[in-house]
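Asks: sequence and predicted model, in that order:
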Amino acid sequence: MTFTPAPWPRQLRSQHWYGGTSRDAIYHRGWMKNQGYPHDLFDGRPVIGILNTWSDLTPCNGHLRELAEKVKAGVWEAGGFPVEVPVFSASENTFRPTAMMFRNLAALAIEETMRGQPIDGAVLLVGCDKTTPSLLMAAASTDIPSIVVTGGPMLNGYFRGERVGSGTHLWKFSEAVKAGEMTQEEFLEAEASMSRSTGTCNTMGTASTMASMAEALGMALSGNAAIPAVDSRRRVMAQLSGRRIVQMVKDDLKPSDILTKPAFENAIRTNGAIGGSTNAVIHLLAIAGRVGVDLTLDDWDRCGRDVKTIVNLMPSGAYLMEEFFYAGGLPVVLKRLGEAGQLHKDALTVSGMTIWDEVRDVVNWNEDVILPADKPLTEQGGIAVLRGNLAPRGAVLKPSAASPHLLVHRGRAVVFEDIDDYKARIEDEALDIDETCVMVMKNCGPKGYPGMAEVGNMGLPPKVLRKGITDMVRISDARMSGTAYGTVVLHTSPEAAAGGPLAVVRDGDFIELDVPNRRLHLDIPDAELAARLAEWRPTHEVPTSGYAWLHQAHVEGADTGADLDFLKGCRGNPVGKDSH
């Protein structure tokens, strides 16, 4: 793609606040000057909003204030005027009922922050899972020149000589305790090794996946995704991004120029190659919906089906993000995709160059971490999109994290009506379940939980774990943490709370999973299914006020990104009227 920069100089958006000698301009400038800014900063240079998701309650982003200072330095160097703006930070590990419920609220709040304030360009300072998609959604809606700077992953964890992946080993050790293979004291000892530096999860969880998606989409500088949070090169990346956003404003290089259908197809294929999180499906669908690109679940299956997983990282593989960075990071993966004919090489990036120009000369420094094309971790690593009478609008499964022997399976359903029912019964030794069964959980989708929590990777019953069994087929309308693993069918659409077929599955029904043929089937007669659906009545709680009500009333299904229905489409950023 060829990009033609807009003529410069031209009147910037911020000049509608700060330009001229009117009473209103003096009002806007005068208040800003109480911070000691000289008059010539308001003379028409680009005002860059550094949208910072730092929070003490978002530990993954706890170092972003330091990174913001490096961004500011880059903006000053390039002749811009940096202003740091704290924005809504949806922390994955503290928000209840789930951070996903607040992704859309964050995107809405940040969109209005961008729309209503005098900024010409934005640096999206993100890290924790939902902060990256929420800020990208806001930028796509407003179409202000924007660049992503992620906080980077934490350092490797180690426990008794074993690599410990944040999140991944939480699930692993928790199951080991239930199976009697690890003591509670040992679990508590291991806790200290799981998160030993600032930064996001060190596995290929959702945070690292979304950092990779931002880079694959072209919305971050090449190499951004994998630099560890505490590495000095992360601060250099922040400063370079600060410099670059100033030129992007001068060129009028906007998200809509970068976030094209080919860019999303590049990201989908990248997700398959890295063994990325299933959460990327929902987030990319939502971002595409905001910018006005027609992206569907079928695109995920079409683009990802023949992509090999070549990144040997937990939860699918053996290594962690630190090794991924040392091996060359995402640019090496993008180069491999280009060599395999699976990359739109002319897709534009925030650098002003094509994605292929960015990566064509990179080198793989460790072929145990980024595997050769003829020795992949998984031959078909993309997200599998399943359909059938149990998921008419689709469900997803991550083959690289699943057990091969369960990818074709027929089993008896053991049904949990919601997460509370699951918690109450899963450890009951009288529960009629064995490893051949299919665990089914309802009412955990966008409307039902509400917010669609990461509870889809249901822990197995202790009596099954004690047999040495580590995986079973599990089906729900929930999500799964990107750090988790297993043969887990997620995002079943329509969700149970919206009257989807999942709502009427009963104990003892047989369910067929056929991943190679993309089939998910409830083995009952069509007439019986129709009769059950006709009798169904909702049982989930309906909020009566506040954001929970707004969310449940307007959230769409997982199959289209679980965004609020009134926020679809790029609405642009008109200057609007001054109210003073």
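Replies: That came through, no problem.
Asks: use CA for all of it now, contacts and neighbours both
Replies: OK.
Asks: show me where the stretch 151-300 of the chain has its helices.
Replies: Applying DSSP state H, counting those that start in this stretch to the stretch 151-300 of the chain gives helices spanning 168-178, 184-194, 206-217, 232-251, 255-258, 261-274, 279-291, 297-304.
Asks: need the winner for burial among those helices.
Replies: Among the helices of the stretch 151-300 of the chain, ranked by average contacts under mean count of other CA atoms under 10 Å, first place goes to helix 206-217 (a mean of 29).
Asks: still on that earlier bit, between the helices of the stretch 151-300 of the chain, which gets nearest to residue 345?
Replies: helix 261-274 (8.9 Å; CA to CA).
Asks: quick one: closest of the helices of the stretch 151-300 of the chain to residue 423.
Replies: Nearest to residue 423 among the helices of the stretch 151-300 of the chain is helix 168-178 (13.7 Å), distances taken as CA to CA.
Asks: give me the angle between that closest one and helix 184-194.
Replies: 180 degrees (axes from the mean of the first three to the mean of the last three CA atoms, to 10 degrees).
Asks: helix 168-178 packs against which elements?
Replies: Packing partners of helix 168-178 (3 or more CA pairs under 8 Å, 6 or more residues apart in numbering; DSSP states H and E): helix 184-194, helix 462-465.
Asks: closest one to residue 376 among the helices of the stretch 151-300 of the chain?
Replies: helix 261-274 (9.1 Å).
Asks: quick one: distance of that closest one to the chain centre.
Replies: 13 Å (CA atoms, centre = their mean, to the nearest Å).
Asks: structure B:
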Amino acid sequence: MRSDIVREGLEKAPHRSLFKALGFTDRELSGPLIGVVNSFNEIIPGHIHLRDITEAVKAGVRMAGGVPVEFPTIGICDGIAMNHRGMKYSLASRELIADSIEAMVEAHAFDGLVLVTACDKIVPGMLMAAARLNIPAIVVSGGPMQAGRFRGRDVSLSNVFEAVGQVKAGRMAPEELAELEEAACPGCGSCAGMFTANSMNCLTEALGMALPGNGTILAVTAARRRLAKLSGMQVVELVRENLTPDRILTPAAFQNALTVDMALGCSTNTILHLTAIAHEAGVKLDLRAINELSDRTPNLCRLSPAGPFHLQDLDEAGGIPAVMNLLLAAGLIDGETLTVTGKPLKENIKDRAVRRPEVIRPVDDPYSATGGLAILFGNLAPEGAVVKQSAVAPEMLRHRGPARVFDSEEEAVSAIMNGNFQSGDVIVIRYEGPRGGPGMREMLTPTATLAGLGRDKDVALVTDGRFSGATRGASIGHVSPEAAARGPIAALRDGDMIEIDIPARRLTVLLEEREIAARLAALPPFAPKITHGYLGRYARQVSSASSGAVFAPGCGRS
């Protein structure tokens, strides 16, 4: 076993002495040493219960004859970090998570890993570490939050963000907002819609790195604890069989995950994270090829914010296995890809039927014939931009309007809150990319406020930053190259006409190329907003959103 280098032989007597200081017996020192990464903290609702989940994982490891060793990693709550300086650290924390796990695993020679996770950057950070380290590993999430109940309907966090705009527009009383605030998030778990956290936990199943049910079994249920125990037991089997991530995270597995992404209508952030995980796995994802997948994959689910259903409804309907079984029958995914069950994907999803067809639509009667996400290209986004097309009102799928340009999220939010925009405008928020932000802030406040004001059907947003998975409307993010890298978005001025054509996958500004080039050449050198601390280092090292905003060069296996 890999851990023999810290446990076996005469010269390792000092090492064994340290293990015995921890209370380990000789019998324990002969079993597989399993690192259990617990991202518990007391600031994220999706993580507040992870001590419980981790204890269940450790029980499973012990039942299978392994030796669990728990260690922590960090996590940031995107909701609490939203719309202030703290959000600059959210995406940047993904690299810290991957790096911290790498350091702990390599220093202590674990034989296998269970990655106990839940929320936005933590899930991809852990998957990046698994791909980089390439030792037997399995992911188990804390599960989604139950939807709240408010005046006879299911609600979640996105409803609260949108309600702020409704109060501003006089469409909701402040007292009603206070009531909603109390009801929307009823307990532990990752926020109840198909936002980034739940998107990534569902796609972890599709990648084959988690047991069936990982993405949808509610956090508060005993089934979630049973899944954690089974995951602990299964990692010991993975070690015995030496089933490593490189055998699971293949090009076909990523194609499967992207196809499921399109069928579910996941967060735009999944493109950023799947690209980063693929980078660590040595797999190249082509953004233009993602459009080909979207063009042939029907959108089968409309979960909040794109529709009325939540993760608990998807679970009742059959979960990710039911979705994948439909896609497999239609010839849209590869059933031969290997998974952490030790079996091919087709065995995991065999006979998994759809139990609520209003939640998971048939392939021949989808919500739309094309997938939930689209990658847009054009002279405003030569390297691509991302939109959640399943959450865009039909009248905004094609739109032409004048640019209203802001150089920060704060400026844009102030203008939106004060009504300083017109019907038809394209609100542009730039210098919020990976380097320019730095940290590529997720901007739910401007999108949710517009939706709350009832303006998501006549105003578009375009940014080199990111949007939350809870965003709906014509919100186009990840514009690459970013403004800080002198992408064309840096050349925009108020009044420039921007043309959005989501069905044609186009994002253009109606300017001649020579005019764009002249404007860019006249700009002063980019002055970083932050030059010290971790964010200063991050800004100097991070690559474009089109390549996953990974550190470049020299990250992972590149």
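Replies: Arrived safely, thanks for sending. Please read these numbers as outputs of a predicted model, since none were measured by experiment.
Asks: follow-up on the earlier one: is it possible to get a markdown table of the helices and strands packed on helix 168-178 of the first structure that adds distance to residue 532 of the first structure?
Replies: Formatted as a markdown table, these follow (distance: least, CA to CA, whole Å):
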| stretch | distance to residue 532 of the first structure |
| --- | --- |
| helix 184-194 | 44 |
| helix 462-465 | 31 |
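Asks: which residues sit against stretch 442-453 of the second structure?
Replies: 78, 82-83, 87, 158, 161-169, 409, 412-413, 416-417, 456, 459, 461, 465-468, 470-473, 475 (CA atoms under 8 Å, 6 or more residues apart in numbering).
Asks: superpose on the second structure and give me the mean offset of the lengthiest strand in the first structure.
Replies: Ranked by residue count and defined by DSSP state E, the top strand of the first structure is strand 408-416. By mean CA distance after the TM-score superposition for the first structure, the fitted strand 408-416 of the first structure averages 1.0 Å away from its aligned residues in the second structure.
Asks: what span of the second structure lines up against that strand?
Replies: Aligning strand 408-416 of the first structure against the second structure (TM-score structural alignment) gives residues 398-406.
Asks: picking that back up, with distance to residue 449 of the first structure as extra columns, can I get the helices of the stretch 151-300 of the first structure in TSV?
Replies: TSV is the format used below for the helices of the stretch 151-300 of the first structure (distance: least, CA to CA, whole Å):
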stretch	distance to residue 449 of the first structure
helix 168-178	21
helix 184-194	28
helix 206-217	20
helix 232-251	37
helix 255-258	32
helix 261-274	27
helix 279-291	16
helix 297-304	22
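Asks: which stretch among those helices approaches residue 372 of the first structure most closely?
Replies: helix 261-274 (11.5 Å).
Asks: that closest one vs the second structure - mean distance after superposition?
Replies: Once fitted to the second structure, helix 261-274 of the first structure is off its aligned match by 0.4 Å on average (mean CA distance after the TM-score superposition for the first structure).
Asks: all the strands of the stretch 251-400 of the first structure, residue numbers only.
Replies: Along the stretch 251-400 of the first structure, counting by DSSP state E, counting those that start in this stretch, strands occupy 384-388, 391-397.
Asks: relative to strand 384-388, how tilted is the last one?
Replies: What it means is strand 391-397 of the first structure. 150 degrees.
Asks: so strand 391-397 of the first structure corresponds to what in the second structure?
Replies: With TM-score structural alignment applied, strand 391-397 of the first structure matches the range 381-387 in the second structure.
Asks: mean shift of the matching stretch relative to the first structure?
Replies: Mean deviation for stretch 381-387 of the second structure: 0.7 Å (mean CA distance after the TM-score superposition for the first structure).
Asks: also stretch 93-105 of the second structure?
Replies: Mean deviation of stretch 93-105 of the second structure from its aligned counterpart in the first structure after superposition (mean CA distance after the TM-score superposition for the first structure): 1.5 Å.
Asks: residues of that stretch that come out buried?
Replies: By neighbour count on 16 or more other CA atoms under 10 Å, the buried set for stretch 93-105 of the second structure is 93, 94, 95, 96, 97, 98, 99, 100, 101, 102, 104, 105.
Asks: okay, those residues in TSV with secondary structure and distance to residue 499 of the second structure next?
Replies: Formatted as TSV, these follow (DSSP: H, G, I helix; E, B strand; the rest coil; distance: CA to CA, whole Å):
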residue	secondary structure	distance to residue 499 of the second structure
93	helix	34
94	helix	33
95	helix	35
96	helix	38
97	helix	39
98	helix	39
99	helix	41
100	helix	43
101	helix	44
102	helix	44
104	helix	49
105	helix	49
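Asks: quick one: which of those residues is nearest to residue 503 of the second structure?
Replies: When these are compared against residue 503 of the second structure (criterion: CA to CA), the nearest one is residue 94, at 32.0 Å.
Asks: could I get the contacting residues of the equivalent of the closest one over in the first structure?
Replies: Aligning on TM-score structural alignment places residue 94 of the second structure opposite residue 103 in the first structure. Residue 103 of the first structure sits next to 90, 130, 131, 133, 134 when contact means CA under 8 Å, 6+ apart.
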